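# Please find the sequence and the predicted model below.
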Amino acid sequence: MPLPPADLVHHLADAIVGTRYAQLPADAVEAAKKSILDTLGVILAAGGTEPAVQGVVDLVRESGGRPEASVLAFGGKAPAIMAAFANGAMAHCLDYDDQTPWGQHASSSVIPAAFAVAERKGGVSGREMIVAVAAGQDIFARLRCNVGWRKDWNLSSVMGVFAATAAAGRVLGLTREQMTNAFGIASMQSCGVMEMVCGTGSDLRGMYAGFSAKGAVTAALLAEKGTTGVESLFEGEYGFFATYFGGRYDRDRILEDLGVDYQGGGTLYKLWPSVGTAHSHIHATVELITRHDLSVDDIDEIRVYVGDYHDLMCRPLEVRRAPTTLVDARFSLPFLVAVAAVRRGMGVSDFTAQALKDPRVLAAARKVVPVQDQALDWKLELPPGRVEIIMRDGRRFDRVGTNVPGSSETPMTWDDIARKFGDCASAATMPPSLDQVRRVQQMTRDLESLNDATELLRVLA
C-alpha cells in the first residue's frame, strides 16, 4: 500500500529553505523591496498619529529584557519577540499597509518579524532579507487564494503568522526539519475572527499584525532551539484546513510552481490610509466630485452600492457615519466616502481626533446611503464598488470605482512609494531628517547591495 503524500507543511518548508536570491523573479524582488520601504514608512506614521499603539509600546518597554531589536517610531530596543510585537502592531494600525490583489495583508506581519530576527542574529544581507520577505509573501498568497473562506476568519492573522514564520525562519537559516517544526509552533498563534475586524469600538482591528509577528518570531526561535511541531499540521484529520475551512482547500493550486513562481510579485500598495475594500468607492467619489466640480453642500444623497463585505463597513449605519475612534474611521464606508467628497482625496492628516469631529465631513457622511447589490459580493476578488451622487437640483452622477490608484490596473511606482514613505516619515513622533529619508529610500531600492539589511533601521534611529 503506497504511503500517503507528505503533508503540505513539508513542501512549504522545502521551498522556503531551498529559495535562493538568484532564482527569484524580478517582480518578487521588487515587491519585497517596495514592501520593506512601504511598511517602514507606515510604522513611522503610526507612531506619530495612532494613540491605540501606545499601550503596546508601553507594555514592551515595561517587559524589559535583552535589547536585541529596534522598536521603531519610539526608539530603543527590546527582545526580538517584543520588538516584532510593537512594530507589527504599528505596521497595520493605520490600515495603510500593502495587500494582495485579493485583499488581506501579509507584510505587516512578515517584515516586523523578519527585521526583528535579523537584528538579533546580525549580519543578514540585503539579499537574504529579500529572499525571506519574498518567501513569506509567496506562502501567504498561496494559502489565501486556495481555501474555502466564508469570511468568518481574519485571513490576515490566520495566514499571516505562517507567512511571517517563513520569513523569520529563513532569516535564521532554519533547516527543513526546523522550518517544519516552526510552522507547527506558529499554529498556536494562527487565530482571529472577523468580528474583531468588523465590530466597532475596539483597538484590536488595528493592531492584530503585532500578534502574528510576535507569534512568528516565537515559533522560529523555539524551532531553532529544538522544539518540535507536528508532521500533519495542514492536512491532518484535525489539522489547519479541517479546523478553519472544513477541509476545503485546493492542494494542487497551493503546490503549483512552488519554488518557481513567487506570488508576492503581485503585492499592491495603498495610496489612502483606509481599508482597501473601500478604495473603489473612495476613488469613484473623488473622480465624480473633481471631474464635475461638485459642491458637497449641493449634494442631496450619495448612494454607495455594496456587496456583502462592503456592507460590513456600513453597519450599524449611524455609528459608521460618525465613528468615535480612528480605527473605526478607517473601516467606516460612509465616513471614508464623506472624507473623499469633502477633501477630494485622503491622507494621514484626515485621521486625527480633531478630524473625526469635522462638521463638513460628518454632514456629508449623513448623506451617504448604502444600497445592496449582490453582484458586488466578495468571492475571490472583490468587485469594484459603485457610487451615485444625486444633487439637490435633480442631476445625477454615477461611476464604478475601476482603475483605483494602487490597484493591479494602476499600480504604484517606486517614486509613488518613495513619496508615500516621505509623507509617512514626516508624521512620525520624531520625524527623520530629509537626508535620512532620502538615504533609506535609496538604500531600500538598492537593498540587494547591502551587507547588512538592518542598516536601514540604524539610519532611521
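Nice, I can see it.
# CA atoms for contacts and neighbours, from now on please.
OK.
# ok, and for stretch 18-33, which residues are buried?
Using 16 or more other Cα atoms under 10 Å as the burial criterion, the residues of stretch 18-33 that qualify are 19-20, 24, 27-33.
# which residues sit against the one helix or strand Gln178 maps to?
Gln178 is part of helix 176-186 when elements are defined by DSSP states H and E. Residues outside helix 176-186 that contact it (Cα atoms under 8 Å, 6 or more residues apart in numbering) are 9-10, 13-14, 17, 161-162, 165-166, 169, 215-216, 218-220, 222-224, 226-231, 233.
# if we go to 6 Å?
Taking Cα atoms under 6 Å, 6 or more residues apart in numbering as the criterion, the residues outside helix 176-186 that touch it are 13-14, 216, 219-220, 223, 228-230.
# Stretch 323-341 too?
So stretch 323-341 is contacted by 274-275, 282, 286, 313-314, 320-321, 361, 364-365, 368 (Cα under 6 Å, 6+ apart).
# One more: stretch 114-126?
68-69, 80, 84, 167-168, 447-448, 450-453.
# Which among the residues you listed count as buried?
Among the contacts of stretch 114-126, those classed as buried by neighbour count (16+ other Cα under 10 Å) are 68-69, 80, 84, 167-168, 447-448, 450, 452-453.
# Gly136 belongs to a helix?
Yes. Gly136: assigned to a helix according to DSSP: H, G, I helix; E, B strand; the rest coil.
# Quick one: neighbours of it, just the number.
Neighbours of Gly136 under the rule other Cα atoms under 10 Å: 33.
# Quick check: it vs Val230, distance?
20 Å (Cα to Cα, to the nearest Å).
# try Phe397
In this structure, Phe397 lies at 57 Å from Val230, with Cα to Cα as the measure.
# let's bring in a second one:
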Amino acid sequence: MTEVQQLAAFAEAADESWLSDEAREQLLVRVLDTIGVAIGAIDAAPVRAIRELTAELGGSPAATLIGGGRTSPERAAFYNGALSRYLDYMDSYLAPGETNHPSDNLGAVLAATEYAGGTGRDFLSALAVAYQIHTRLSDVAPVRAKGFDHTTQGAYAAAAACAKALGLDAGRIANAVAIAGTANNALRVTRTGNLSHWKGLAYPNTAKEGMFAALLASKGITGPEAVFEGNKGFKETIAGDFTIDWSAEDLEQVRRTIVKKHNAEIHSQSALDAALDIRAQDGFTPRAIAAVRLKTFDVAFSIIGGGEEGDKRIVRTKEEADHSLPYMLAAALLDGQVGVEQYAPERIVADDVQDLLKKVEITPDATFSARFPEQMPADLEVELADGTVFRSSQNSYEGFHDDPLSWDRAREKFDRLAAPFTSDDLRDEIAGQIRQLGDGPITGLTHALARVSTERG
C-alpha cells in the first residue's frame, strides 16, 4: 500500500464510536463554536459578496447555505467555510512548526454529509477524521518555514473527510486525497505583509477543492497514488521525510485543539489575557500609557508581532488588525475586550488605538519559545506617563488544552455571536440539534441553519 492508501484505509475505518467521551464532548463543543462564529459573520461585506456570486452561479440545489438557499456541495463548502473563517474566531491547533484551524473543515464536511443523505453520526465521524489528519500532518510535516501556507496539509484532511462523508470506499478516498493534495499547495504570502481578504478565504477554497476532489473520485477519477512518497511528491518537493503509521491512529486529536477566548489570532490569546488583567489592576489608566512591552514566544513574534511576516504597526483593515499583536494589545488595554466590535472600520482607524499600537514593543524570549506549544507564555509590562509600571504574566487561557472549554461556556459564546441573526428559539434549536447529533439525519441541523437571518435583527 502506498502512504495515501494507508491514510485512506484509516479514514474509511474510523468511526464516531472510536471517540472517547471527552473527545466526543470536545468535538461537539467545536461544532457549536464554529457554527456560532459562522452565524456571527453572516453580514460581513466579503461574505455578502460571496453569497451574491453563489446566487449568480446557481448550481444543483444539493446542499444548504447557512442563512438559507441551496447550491452544489462544493459551493456550499466554500460559502459556509468562509462564514466560519471570516471573523478569525474559530479553533486552532498548535504544532511546533505549524498552526492550523481544523474547524475550517466543518463547512465542507457538512455539505458532503447532507449531499450523501447522511446522519449526525456520519458527520461527526468524518469531521473527527478531518481533525486527526489535519493535526497529525501538521505535527510531522510543517511547511510554513518553507514558504507554504498551513492550508497545504488541510487539502489532505478536507478531501479525506468529504470522501468519507460521501461514503466512498478506501480506494476512492485515496484518489480524492491524492487529487486534492497534489493540486493545492498554497503560498504563505497569504498571511504576510499587507493582508487581503484571501487570508480568510484561503482555507474555504481548499475545503471547496477537497469537496470537489471527493466528488471526482466518486465518479472514478484517479489521482497520483504516490502523492506523498513519490518522485517529485509532497515529501521530496515540500515537506521532507516524515512517517505516520495510519494504522495506529485514533480520533483523539480534537482534545489537543484549542478554542479562542478573544476574537484574535490564536498566538495572542494569553497576551490579551495579560492585558485585561493589567487593565483591571488598581490605579491603571489606559489614557496615560507611555509604553507597552511584551515578551512572548518566537512563533507569536514571527507571525503577529512584527517578525518574519512583516511590520504589524501598519493597520488599516480587519485582516491586518486581527493579525497585529500591537493593535490587539492596544484595543484590549483601551476597550477592555477584543471582540467583533474592535474590528469595525471606524475603530481600527481611530486615533487612540493607532497612537497606542505604535508604543507597543514586542520581543521573543528563548525560554518562552522552549515552552511552546505546551504553553503560550506572555509577560506584559505597561508603563504610565508617571513611571508607574503594571505587569502580568500568563501561560495559557480558558479554552487552551489544559483548561478546555465547556459546553456551557461555548453556548455563551454561541449566543453572543448568533443573537443578532437568530431568535432565542432558533438558537435553542440549533444548539439542541448539535447536542443530539447521532443516528438522525443531518438535515435536522441544516434545516435549522437555513432559517438564520442574513440581516441583523
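Sure, I can see it. Just so you know, these numbers come straight off a predicted model, no measurement behind them.
# Kindly provide the TM-score of these chains.
The TM-score (TM-score structural alignment, normalised by the length of the second structure) is 0.91; 445 aligned residues with a Cα RMSD of 2.3 Å.
# quick one on the thing from earlier: format the buried ones among the contacts of stretch 114-126 of the first structure as TSV; extra columns: distance to Leu268 of the first structure.
Formatted as TSV, those follow (distance: Cα to Cα, whole Å):
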residue	distance to Leu268 of the first structure
Glu68	31
Ala69	28
Ala80	28
Ala84	23
Ala167	19
Ala168	22
Leu447	19
Glu448	21
Leu450	25
Asp452	26
Ala453	23
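# and Thr228 of the first structure, what is it in contact with?
Neighbouring residues of Thr228 of the first structure by Cα under 6 Å, 6+ apart: Asn181.
# Return the residue of the second structure aligned against it.
Taking TM-score structural alignment as the criterion, the aligned counterpart of Thr228 of the first structure in the second structure is Thr222.
# repeat for Ala52 of the first structure
Using TM-score structural alignment, the partner of Ala52 of the first structure in the second structure is Pro46.
# sec struct for its match, please.
Reducing the assignment to helix, strand or coil with three-state DSSP, the entry for Pro46 of the second structure is helix.
# Relative to Ile50 of the second structure, how far out is the nearest residue in space to it that is not next to it in sequence?
Take Pro46 of the second structure and drop its neighbours on the chain: the residue closest to it by Cα to Cα, 6 or more residues apart in numbering is His197, 7.4 Å away. To Ile50 of the second structure, His197 of the second structure is 11 Å away according to Cα to Cα.
# How about Leu137 of the second structure?
Going from Leu137 of the second structure to Ile50 of the second structure by Cα to Cα gives 30 Å.
# Show me which of these two is the more surrounded one.
The neighbour count for Leu137 of the second structure versus Ile50, taken as other Cα under 10 Å, is higher for Leu137 (22 against 16).
# which position in the second structure aligns with Gly160 of the first structure?
Aligning on TM-score structural alignment places Gly160 of the first structure opposite Gly154 in the second structure.
# check contacts around that match.
Contacts of Gly154 of the second structure by Cα under 6 Å, 6+ apart are His134.
# re the thing from before, from the contacts of stretch 323-341 of the first structure, which land in helices?
Judged by DSSP state H, helices contain the following of these: 282, 286, 320-321, 361, 364-365.
# now those in TSV, with distance to Ser107 of the first structure?
As requested, those are exported to TSV (distance: Cα to Cα, whole Å):
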residue	distance to Ser107 of the first structure
Ile282	23
Val286	28
Arg320	28
Arg321	30
Val361	31
Ala364	34
Ala365	32
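# hmm, which two among those are most spread apart?
Pairwise distances across these (Cα to Cα) peak at 19.6 Å, for the pair Val286 and Arg320.
# Show me the contact partners of stretch 395-410 of the second structure.
29, 33, 256, 258-259, 270, 375-377.
# Could you dump those into a markdown table and include distance to Ala332 of the second structure and neighbour count?
Compiled in a markdown table, the contacts of stretch 395-410 of the second structure are given as follows (distance: Cα to Cα, whole Å; neighbours: other Cα atoms under 10 Å):
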| residue | distance to Ala332 of the second structure | neighbour count |
| --- | --- | --- |
| Val29 | 26 | 23 |
| Asp33 | 22 | 29 |
| Arg256 | 27 | 19 |
| Ile258 | 21 | 26 |
| Val259 | 19 | 27 |
| Ser270 | 12 | 25 |
| Gln375 | 21 | 20 |
| Met376 | 18 | 25 |
| Pro377 | 18 | 26 |
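# one step back: now the buried members of the contacts of stretch 323-341 of the first structure.
In those, burial by neighbour count holds for 274-275, 282, 286, 313-314, 320-321, 361, 364-365, 368, counting by 16+ other Cα under 10 Å.
# Closest to Asp298 of the first structure out of the residues you listed?
Comparing those against Asp298 of the first structure with Cα to Cα picks out Ala364 as the nearest, at 10.4 Å.
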